[in-house]
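heads up, no residue letters with this:
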């Protein structure tokens, strides 16, 4: 286990300890506050059960402190997860998977990523309670999807994809989802579906033909340019849509640039006035 994961778990243990102590402190102080009010003769009868003066203020103070601790737990979990994906797994994940194509490569999510994540989650589960473990697991899933999408959209010249790659990629999405659901022992299925939704949306874009992709790009670019001129937002998707970030001209163009297709290469050269270059002679020379 890396230093990033170990340090993150240690911080989470500290935050969880503070949260538990704060809850206990709240339980101890409220009765003492009530007793102090009685002793000060601020209540007409020692057995009175109506609201104690100042109790709401203290409860609000404690609630705010606990909310701050919960936010800190979420932030630390997210930082730890992204360090695991973008630092600890940079070679295995960002540099290696699909390096020679989805079908040709023996490096993929199932073989390279999940075994490492399994070790991380095992380490986390043995040191944190189930609630904190699930927060870390959700952050790891989000970071994994982020890194995976980066591979598909910003993978460099060695990574190109075809429409035939969609089926095995969809299978890996299912495997990843099942891994985090863990037969009902892990994350909630609805939460997992929400976290992998951007990846699913991206695959739906990648499944389009080159002709449809180029048409979509022109339409999206035109709408976005018009929206920029008027200062409005492009009307591509509602802001409440969790997949809205992938339905734009930039993502569509990246998909076209990573398309192993002569028509895509020809369109890019014509659209952006790129001169002819010699064939690289690599796996996907087109």
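Sure thing, it's come through. Every value quoted in this text rests on a predicted model; they were computed, and no experiment measured them. Residues are numbered from 1 along each chain as shown.

When you work out contacts or count neighbours from here on, use the C-alpha atoms and nothing else.
Fine.

burial count for residue 249?
By other CA atoms under 10 Å, 21 other residues sit near residue 249.

Pull the contacting residues for it.
Contact analysis of residue 249 by CA atoms under 8 Å, 6 or more residues apart in numbering lists 216-218, 220-221, 224.

Going by residue numbers, what spans are helices in the stretch 1-150 of the chain?
Secondary structure of the stretch 1-150 of the chain (DSSP state H, counting those that start in this stretch): helices located at 3-39, 55-83, 114-125, 130-153.

which of these sits most buried?
With neighbours taken as mean count of other CA atoms under 10 Å, these reach their highest mean count in helix 130-153, at a mean of 20.

Just the angle for that one relative to helix 55-83, thanks.
Put simply, helix 130-153 runs at 40 degrees to helix 55-83, going by axes from the mean of the first three to the mean of the last three CA atoms, to 10 degrees.

what angle separates helix 130-153 from helix 114-125?
In terms of direction (the same axes, to 10 degrees), helix 130-153 departs from helix 114-125 by 160 degrees.

Buried residues of the helix or strand that helix 130-153 is followed by, list them for me.
Once the chain leaves helix 130-153, the next helix or strand it forms, by DSSP states H and E, is helix 166-181. Applying a neighbour-count criterion of 16 or more other CA atoms under 10 Å, one finds 166, 169, 173, 176-181 buried in helix 166-181.

right, and out of those, which lies closest to residue 281?
Nearest to residue 281 out of the buried residues of helix 166-181 is residue 166 (CA to CA; 24.6 Å).

ok, and here's another one to check against it:
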């Protein structure tokens, strides 16, 4: 076999691995198909004892998932997703062995040919090409696919499989009545199922995806939870306790994710809880400064401040967002 023929063979194998990877990830849909539409932003309505929010002009369209696609998503169970991840990991773990085998055999064959030529001509000199790194395209494709599958798995669990208990019902009507601990048991079952199937080398990557999706779910509930979510500074101790519960769940006494990894990811939620802790007047003053071009004293943006105020269960916040941002109430006045 000539050098060019071997290179063509390696390119063909590299392409075959990439095509296989694309087939493995073909059923994976975009996040827009998994995440339910964001409720319209409204403000707290004192008469009903509830609140809500989002200016109509900033409502984002979310694609409606048809029945066929919904069925396909539902069929992508945790074990099936883990099997896909395992197959990709096995493939990428074998690429180096395949490269080494090809290179070793090629070098041995070329060396034999060189020795034969040297026996007839001592002046003959041949450079043996290195066949390493022939499958870098496949490595890149597979690693990208693994990352995408890990993200998809976490998002599907939180926003699709657990939509009702997590996205729809967490903190519904009041924080005290619908705490995070009501979800932890089912989340524990999901995590056990995941760890039973996934290869050890991918466990942390998949679980990290689940943690990230859980935090995204918390953001969704707190900032875009709709008219049934209302928060006050008095809720902060309970919210902080729930964040600690989630953090320790994923650390799992040292058997789960590294504490530093979890702490780093969970830190994204704390600034939002700190905003809920502030008095309404402080938030209003900060939002006014930000909308006038100044920086927030809390290091946040106007959209986040507005959403916290819309979910604030007091008349001062409701009156301000109505007057300044024309945010409608959660229901028309009677």
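Received, thanks. All of these numbers come straight from a predicted model, not from anything done at the bench.

one step back: select, out of the helices of the stretch 1-150 of structure 1, the one closest to residue 229 of structure 1.
If you check each of the helices of the stretch 1-150 of structure 1 against residue 229 of structure 1 by CA to CA, helix 130-153 wins as the nearest, at 27.2 Å.

quick one on the thing from earlier: hmm, which of the contacts of residue 249 of structure 1 are common to structure 2?
Retained in structure 2 (both residues aligned by TM-score structural alignment, their matches' CA atoms under 8 Å) from the contacts of residue 249 of structure 1: 217, 220-221.

Tell me which residue of structure 2 lines up with residue 41 of structure 1.
Residue 41 of structure 1 maps onto residue 114 of structure 2 when the alignment is built from TM-score structural alignment.

what's the answer for residue 200 of structure 1, then?
Using TM-score structural alignment, the partner of residue 200 of structure 1 in structure 2 is residue 270.

So what's the residue count around that match?
13.

Find the nearest non-adjacent residue to it, please.
In space, and not counting its chain neighbours, residue 270 of structure 2 is closest to residue 240: 8.0 Å by CA to CA, 6 or more residues apart in numbering.

Relative to residue 72 of structure 1, how far out is the counterpart of that neighbour in structure 1?
Structural alignment places residue 240 of structure 2 opposite residue 170 in structure 1 (criterion: TM-score structural alignment). Using CA to CA, to the nearest Å, we find residue 170 of structure 1 at a distance of 34 Å from residue 72 of structure 1.

Now the helices of the stretch 1-150 of structure 1 in CSV, please, with extra columns for distance to residue 251 of structure 1.
Shown next, in CSV, are the helices of the stretch 1-150 of structure 1 (distance: least, CA to CA, whole Å):
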stretch, distance to residue 251 of structure 1
helix 3-39, 31
helix 55-83, 22
helix 114-125, 26
helix 130-153, 7
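
For residue 100 of structure 1, which of these is the nearest?
Closest approach to residue 100 of structure 1 among the helices of the stretch 1-150 of structure 1 (CA to CA): helix 130-153, 12.3 Å.

The closest one vs structure 2, mean deviation?
Helix 130-153 of structure 1 differs from its equivalent in structure 2 by a mean of 0.7 Å after superposition (mean CA distance after the TM-score superposition for structure 1).

what span of structure 2 lines up against that helix?
Across structure 2, the stretch matching helix 130-153 of structure 1 (TM-score structural alignment) is residues 200-223.

from the chain's centre, how far out does the matching stretch sit?
In terms of CA atoms, centre = their mean, to the nearest Å, the centre of stretch 200-223 of structure 2 is set 6 Å apart from its chain centre.

Equivalent analysis for stretch 89-103 of structure 2, please.
Put simply, stretch 89-103 of structure 2 sits 29 Å off its chain's centre (CA atoms, centre = their mean).

Run through who's touching that stretch.
By CA under 8 Å, 6+ apart, stretch 89-103 of structure 2 touches 17, 130-135, 138-139, 142, 146, 202.

so how far does that stretch sit from its counterpart in structure 1?
So stretch 89-103 of structure 2 averages 2.1 Å relative to structure 1 (mean CA distance after the TM-score superposition for structure 1).

In structure 1, what range does that stretch match?
Counting by TM-score structural alignment, stretch 89-103 of structure 2 lines up with residues 16-30 of structure 1.

Mind checking which of the contacts of residue 249 of structure 1 are buried?
216-217, 220-221, 224.

ok, so of the residues you listed, who is nearest residue 159 of structure 1?
If you rank these by distance to residue 159 of structure 1 using CA to CA, residue 217 comes first, at 20.8 Å.

That closest one pairs with which position in structure 2?
Using TM-score structural alignment as the criterion, residue 217 of structure 1 maps onto residue 287 of structure 2.
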